[in-house]
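Student: take a look and give me a structure for this.
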Amino acid sequence: MLIGFVRHGQTDWNALGRIQGQTDIPLNENGIRQAGALAERLLSEPKKWDMVVSSDLQRAYITADIIANRLEIPLITGDSRLRERSFGEAEGLTKEERINRWGDEWDRVASGIETDGQMLERGLSALKELSLLYNERNVLIVSHGSFLAMLLHKLCEGLSDERLNNLSYSILEFKDGLWSPLLHNCTRHLEPSLK
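Tutor: Okay, the predicted model is just below:
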């Protein structure tokens, strides 16, 4: 089984450096173009996806819808377990605003921030269900940066936990009970010569 992981396209809050968390921010025009660029890349590659599963937040779901429509594959109803980490009262603030308000340890001080354990629990639950339901299929998951970085790092020890860019594309293969990375944080489809 192959699982592809895609971070949603850009939003205005991404462009402004505002942390989104579970605030439901739409894609901006650039984010819509980015989703189209990945869809075109996937259409031209031999590796074919059987379906797309997405977070239920609109920036991920619309990204997934653009891809699913272009590839002519089913888009499964949005799954709240694939949402971004809740950043509580820090949502909507820039890094500078967060540090000014709570200091460098803002992510430990601001209230309402979902823990790594909570986020991993729901993410691994969704992944286990997908691997049981669709173990003979290749599934593309569209989700969020912090969520995907933590999930990928958990599944593949030693995999870089670098920041995932908007519309980054990663692929893991599940074989003999283990996940192994085939591609990680690739944004080749966003290069100007490929648009």
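Student: going by C-alpha atoms from here, please, whenever you check contacts or count neighbours.
Tutor: Will do.
Student: contacts for the longest helix that the chain contains?
Tutor: Secondary structure of the chain per DSSP state H: the longest helix is helix 116-133. With contact meaning Cα atoms under 8 Å, 6 or more residues apart in numbering, helix 116-133 is reached by 1, 81-82, 85, 147, 150-151.
Student: ditto for stretch 91-100
Tutor: Contacts of stretch 91-100 (Cα under 8 Å, 6+ apart): 13, 16-23, 90, 105-106.
Student: buried residues in that stretch?
Tutor: 91-94, 98 (16 or more other Cα atoms under 10 Å).
Student: next, the second sequence, to be compared with the first:
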Amino acid sequence: MATTIGLIRHGVTEWNNLSKAQGISDIPLNEEGVEQATALAKRLSSEEWDVIFSSNLTRARQTAEIIQQCLGVPVFNDERIREIDCGLIEGTTEEERITRWGANWREQTLGMEDLKMVAKRGLTFLEKLIKEYVDKRILVISHGALIGLSLQHLLPQHFQKTYIDNTSITILDAVNHTKSIDEFIVVSNY
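Tutor: Got it, this is the predicted structure:
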């Protein structure tokens, strides 16, 4: 047996539909997001999972609570797996960012959390899980940038882009029963 981690991005929100940067803004799921989380929960109910960890932001917590209702396992909220802090760009669309800061807005800091620090935060959390939950099956409900950046740094050969679909799940297994973050393999990504 191995430690298995299922990384799940929260269900969709109105800001997702409007293409607004959410960051740490506390935006709830919309009706579609609730339906997505419910469908995922039904699919996961045929599998064995031991525990759920969720970002403390509402959209992730709502997704986790819907899944928890089907699985009946404990949920723990953790701010370490919350989304990237997008600083000044939160609540804006790409068009609004270009209007305000120009086409090269990505080259400015604008109060955004450093991408490498986001990945480090995600990887540190995953490493903690594999050390503390040996041979367990763990769901982690988080956010697109945190999951995508973490996977890109952990498994660059599998993840060239950081975009993660809402309510998609990426299953990671620890290899060789080690407690090293470098010993993960991707089992599936759907």
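Student: where does the TM-score land?
Tutor: In this superposition the chains share a TM-score of 0.91, using TM-score structural alignment, normalised by the length of structure 2; 182 aligned residues with a Cα RMSD of 1.3 Å.
Student: list only buried entries from the contacts of stretch 91-100 of structure 1.
Tutor: Looks like the contacts of stretch 91-100 of structure 1 have 13, 18-22, 90, 106 buried, using 16+ other Cα under 10 Å.
Student: name the residues of the longest helix of structure 1 that are buried.
Tutor: So for helix 116-133 of structure 1, counting by 16+ other Cα under 10 Å, buried means 119-120, 123-124, 127, 130-131.
Student: measure how buried residue 140 of structure 2 is and give me the count.
Tutor: Residue 140 of structure 2 has 28 neighbours, counted by other Cα atoms under 10 Å.
Student: assumed it was part of a strand.
Tutor: Yes - assessed with DSSP: H, G, I helix; E, B strand; the rest coil, residue 140 of structure 2 lies in a strand.
Student: my guess is it contacts residue 5. True?
Tutor: Yes - look at residue 140 of structure 2 against residue 5 with Cα atoms under 8 Å: they come within range, at 7.0 Å.
Student: host element of residue 5 of structure 2?
Tutor: strand 4-9 (DSSP states H and E).
Student: after that strand comes which helix or strand?
Tutor: Later in the chain than strand 4-9 of structure 2, the nearest helix or strand by DSSP H and E is helix 14-17.
Student: which parts of that following helix are buried?
Tutor: 14-16.
Student: strands of structure 2, start to end?
Tutor: Using DSSP state E, the strands of structure 2 run over 4-9, 51-54, 75-77, 137-142, 169-174, 184-189.
Student: which other helices and strands contact the third one?
Tutor: In terms of contacts (3 or more Cα pairs under 8 Å, 6 or more residues apart in numbering; DSSP states H and E), strand 75-77 of structure 2 is packed against strand 51-54, helix 58-71.
Student: again with the second one
Tutor: With contacts taken as 3+ Cα pairs under 8 Å, 6+ apart, strand 51-54 of structure 2 sits against helix 58-71, strand 75-77, strand 137-142.
Student: mean deviation of it from structure 1?
Tutor: Strand 51-54 of structure 2, aligned to structure 1 and superposed, deviates on average by 0.6 Å (mean Cα distance after the TM-score superposition for structure 1).
Student: neighbouring contacts of that strand?
Tutor: 60-61, 64, 68, 73-78, 81, 137-142.
Student: mind checking which of these are buried?
Tutor: For these, buried by 16+ other Cα under 10 Å: 60-61, 64, 68, 75, 77-78, 81, 137-142.
Student: corresponding residue for residue 4 of structure 1 in structure 2?
Tutor: Residue 4 of structure 1 is assigned residue 6 in structure 2 as its aligned equivalent, the criterion being TM-score structural alignment.
Student: residue contacts, its match?
Tutor: Applying Cα under 8 Å, 6+ apart, the residues contacting residue 6 of structure 2 are 137-140, 169-172.
Student: which among these gets closest to residue 37 of structure 2?
Tutor: Closest approach to residue 37 of structure 2 among these (Cα to Cα): residue 169, at 11.4 Å.
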